[in-house]
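J.: Predicted coordinates and the sequence they were generated for:
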Amino acid sequence: MIITGVETFPVAPRWLFLKVSTDAGVTGWGEATLEGRVETARAAVHELEDLYLGTDPLRIEDHWQTAWKAGFYRGGPVLATAVSAYDHALWDIAGKHRGAPVHELLGGAVRDRVRVYSWIGGDVPAEVAEHAAATREAGFTAVKMNASGRLTALDTSASVDRVLALAEAAREAMGPDGDFAMDFHGRFTTPMARRVIHELEPLRPLFVEEPVLPEYGHRLRDVVESTTVPIACGERLFSRTDFLPALQAGIAVAQPDLAHCGGISEGRRIASLAETFDVQVAPHCPLGPIALAASLQVAFTTPNLLIHEQSLGIHYNTTADLLDYLVDPAVFRFADGHCARPSAPGLGIEVDEAAVRRAAEVGHRWRGPVWRHPDGAFAEW
């Protein structure tokens, strides 16, 4: 069996899918979504295709090593996203070729279902309470939300109070046996993060995500040691070597995104590395169905899994949603806040290729917003 074709499909709302074909008629799907930089990631995917065309798709590790290391310049989100998509697709082919889901090829499942959380919105406490209560009513036992909008480096007491009010609303709606997490989204400076997280302690969030920007990872320890709230990060870390300083800083939860960190192969290694630090894994995945399918395959084999993200109904999905490109969306039917273990070969999903091709004819040009402070200076989104 050899690889004969590589195709990419930019589809709404902001995703990029990859199809890898073989001369045996077995195809594999991957996701190369790099939010706001899809065309850049697409170019990287096709730059790498010379390393894949005409080769054996079952030599997954050799492909990973070659694609990651063959260029003089390594790492970063663009290369890592392109390698991730190929890795998804090759594991998908391997599973289909052997008639087994990927999690069986990785050593077998360690659990029967994976706990998942949902995103909720709301700019005021009443909205947060309403959305959290509706999510709880739908069976989910955990939610995540943004902690704030635009912030200055050392914002006002009122801005701190707004964060606390949102957290209080979420805690009340979820109850003592439910969980809420807050995403700081890199919008906080280190001193601002320390101030606010200290105030959150009585509300016992499941975790606080990305309290400081990844380029200030050397300040993570300052945040970790200032609070009892579990600190999470990882969506903008792209390899084991990127994660190591964060683990050494004492984070409680690692959040590799398997569409950005080197795919199934590297995502599994990151989870194993995290286990040696007594750190739990909560994969970052506000993306499409292929990324979720690939990430869940690893989640089912990860002993130190905490919870998993999924994007059904997330605020980004305005023109298409998680289930729109699947032949059978039942594989992502969430019950009691959990996703059941998939049993179909490969990634466990069947992509609706006709729907993908129709959507790719339209494509998309999704961009993240650009925020500015009242004085006109750039503000972190």
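T.: Sure, I can see it.

J.: use CA for all of it now, contacts and neighbours both
T.: Fine.

J.: where do the strands sit along the stretch 51-200 of the chain?
T.: Secondary structure of the stretch 51-200 of the chain by DSSP state E, counting those that start in this stretch: the strands cover 113-119, 142-146, 179-183.

J.: Pasting the second one now:
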Amino acid sequence: MKITKLETFLVPPRTCLLRMGTDEGIIGWGEPVLEGRAHTVAAAVAEFADYLVGQDPLRIEQHWQVLTKGGFYRGGPVLSSAVAGVDQALWDIAGKVHGVPVHRLLGGPVRDRVRLYAHLDAESGDLAEQAAQRVEAGFTAVKTSAPVQHRALDSPAAVRRLVDDVATIRDAVGTEVDVAVDLHGRLSLPAARRVLPLLEPLLPLFAEEPVVPEQSAQLAQIVDATSIPIATGERLYSRWDFAPVLSAGVAVVQPDASHAGGISEVRRIAAQAELHDATLAPHCPLGPIALAACLQLGFAVPNFLIQEQVLAGGPYDTTAGLGYLADTSVFSSRDGYIKLLTGPGLGIEIDEKAVIRAAELGHRWRTPQVHHDDGSRAEW
């Protein structure tokens, strides 16, 4: 079997899908994208085609090594995201060749269902109502975010707003539902050391990305300053990136299967986390192929915690992405869980006609730019 063609499709709301063809008619799908840089990643995939076309798609690890290390210049979000989508498509083909879901090729499932969480939109208000709606829909965990314009050293009122928001959610859902807090890199070290102890009585599931990844060296001090489990990793792209944050004591790692080298590398990051008694909660604010890749990992990874998704609810709602599936029932959740996927490959069937139609519309989604009231740039 040989790879014959790689085609990318930029489809709304903000993603890129990859179709990998073979000379035996077996198709593999991936989702190589970096939010706000979809066109750039698609160009990187096109460059990969020079090497991949004519190759055996079942040599997944060989291709991963060549694509990540054979170009001399290594790493970074664009390259790692392009590799990730290719890797997903290769695993999809391998599963279809052998007639089994990817989790079988990863050693078989260690659980029968994967737990999901839903987002809340902190900027739109009514957090209690949103949280109640998510719980009514079956979710047993929700996540909210820090205010977009949080400063390095903010006012008592701003600090209290975040704490009060989380308290409002906790009051609405009770103690049987988990509440996670995404700080989105919007805090400084002193701000994190102030805010996190105030959140401790509310028992968050985790506090995500308290500082930007450039400040990962500060994570050990943040971990020591709070009893709240610290999570990070959506802007880390390899096991080498994760080594220092795991040594700092983070409790939850959040690699993205469409950014961090695909299924192959995220599986290795999970094993690396296991050495540090940390759990895996993959980042996934994307479409159905990215989510399917994450779920395959979730079924096979022993130290898996919970799965992000945006196909149902929240500020990044991408329900339209379900339209790229021939059968959406594979993502039907019950009691906040998705049951074991049993279809071959990634376990989903893509509606190619729907993808082609959507690609005619395309998109040019860009990361929102936000500012403090003095005009200086703020972390989004």
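T.: Perfect, thanks for sending it. For clarity, every value in this text was computed on a predicted model and none was experimentally measured.

J.: which one of the strands of the stretch 51-200 of structure 1 lies closest to residue 281 of structure 1?
T.: Of all the strands of the stretch 51-200 of structure 1, strand 113-119 sits nearest to residue 281 of structure 1, with 11.9 Å by C-alpha to C-alpha.

J.: Check which helices and strands that closest one sits against.
T.: Judged by 3 or more C-alpha pairs under 8 Å, 6 or more residues apart in numbering; DSSP states H and E, the packing partners of strand 113-119 of structure 1 are strand 142-146, strand 308-309, strand 338-340.

J.: of those, which approaches residue 72 of structure 1 most closely?
T.: Taking C-alpha to C-alpha, strand 308-309 is the member of these nearest to residue 72 of structure 1, at 33.9 Å.

J.: now that closest one: how far from the chain's centre is it?
T.: Relative to its chain's centre, strand 308-309 of structure 1 lies at 7 Å (C-alpha atoms, centre = their mean, to the nearest Å).

J.: can you list contacts of it?
T.: For strand 308-309 of structure 1, contacts defined as C-alpha atoms under 8 Å, 6 or more residues apart in numbering pick out 114-118, 282-286, 296, 299.

J.: One more pass at 10 Å, please.
T.: The contact list for strand 308-309 of structure 1, computed with C-alpha atoms under 10 Å, 6 or more residues apart in numbering, reads 114-119, 142-144, 255, 257, 281-287, 292, 295-296, 299, 338-339.

J.: wouldn't residue 86 of structure 2 be in contact with residue 68 here?
T.: No: taking C-alpha atoms under 10 Å as the definition, residue 86 of structure 2 is not a contact partner of residue 68, at 11.3 Å.

J.: if I look at the two, which residues touch both of them?
T.: 80, 261.

J.: so where's the longest helix in structure 2?
T.: Using DSSP state H to define each element, structure 2 has its longest helix at helix 77-98.

J.: Can you point out the buried residues in that one?
T.: 77-97 (16 or more other C-alpha atoms under 10 Å).

J.: Could you pull out the helices in structure 1 for me?
T.: Secondary structure of structure 1 (DSSP H): helices at 38-48, 60-69, 77-98, 102-105, 125-137, 157-174, 190-200, 220-224, 240-248, 263-275, 289-299, 353-362.

J.: Of all the ones you listed, which one is nearest residue 312 of structure 1?
T.: For the helices of structure 1, the distance to residue 312 of structure 1 is smallest for helix 289-299, at 9.4 Å, taking C-alpha to C-alpha.

J.: What range does the closest one cover in structure 2?
T.: Using TM-score structural alignment, the residues of structure 2 aligned to helix 289-299 of structure 1 are 288-298.

J.: distance from the matching stretch to structure 1 after superposition?
T.: Comparison of stretch 288-298 of structure 2 with structure 1 after fitting gives an average deviation of 0.6 Å (mean C-alpha distance after the TM-score superposition for structure 1).

J.: Now for residue 305 of structure 2: which residues touch it?
T.: Neighbouring residues of residue 305 of structure 2 by C-alpha under 10 Å, 6+ apart: 114-116, 252-253, 278-282, 298.

J.: list the contacts for the nearest residue to residue 3 of structure 1 once chain neighbours are set aside?
T.: Spatial nearest neighbour of residue 3 of structure 1, chain neighbours left out: residue 22 (4.3 Å); criterion: C-alpha to C-alpha, 6 or more residues apart in numbering. Counting by C-alpha under 10 Å, 6+ apart, residue 22 of structure 1 touches 1-6, 28, 53-57, 93.

J.: Does residue 101 of structure 1 touch residue 108 like I think?
T.: Yes: applying C-alpha under 10 Å as the test, residue 101 of structure 1 and residue 108 come out as touching, 9.2 Å apart.

J.: okay, these two: which has more neighbours?
T.: Relative neighbour count places residue 101 above the other of residue 101 of structure 1 and residue 108, with 24 against 15, counting by other C-alpha atoms under 10 Å.

J.: What residues sit buried inside stretch 130-146 of structure 2?
T.: 130-132, 134-135, 137-146.

J.: what do you get for stretch 210-218 of structure 2?
T.: For stretch 210-218 of structure 2, a neighbour-count test (16+ other C-alpha under 10 Å) marks 210-213, 216, 218 as buried.

J.: And for stretch 268-277 of structure 2?
T.: Neighbour-count burial for stretch 268-277 of structure 2 flags 269-274 (criterion: 16+ other C-alpha under 10 Å).

J.: how about residue 250 of structure 2, what's its partner in structure 1?
T.: Under the alignment defined by TM-score structural alignment, residue 250 of structure 2 is paired with residue 251 of structure 1.
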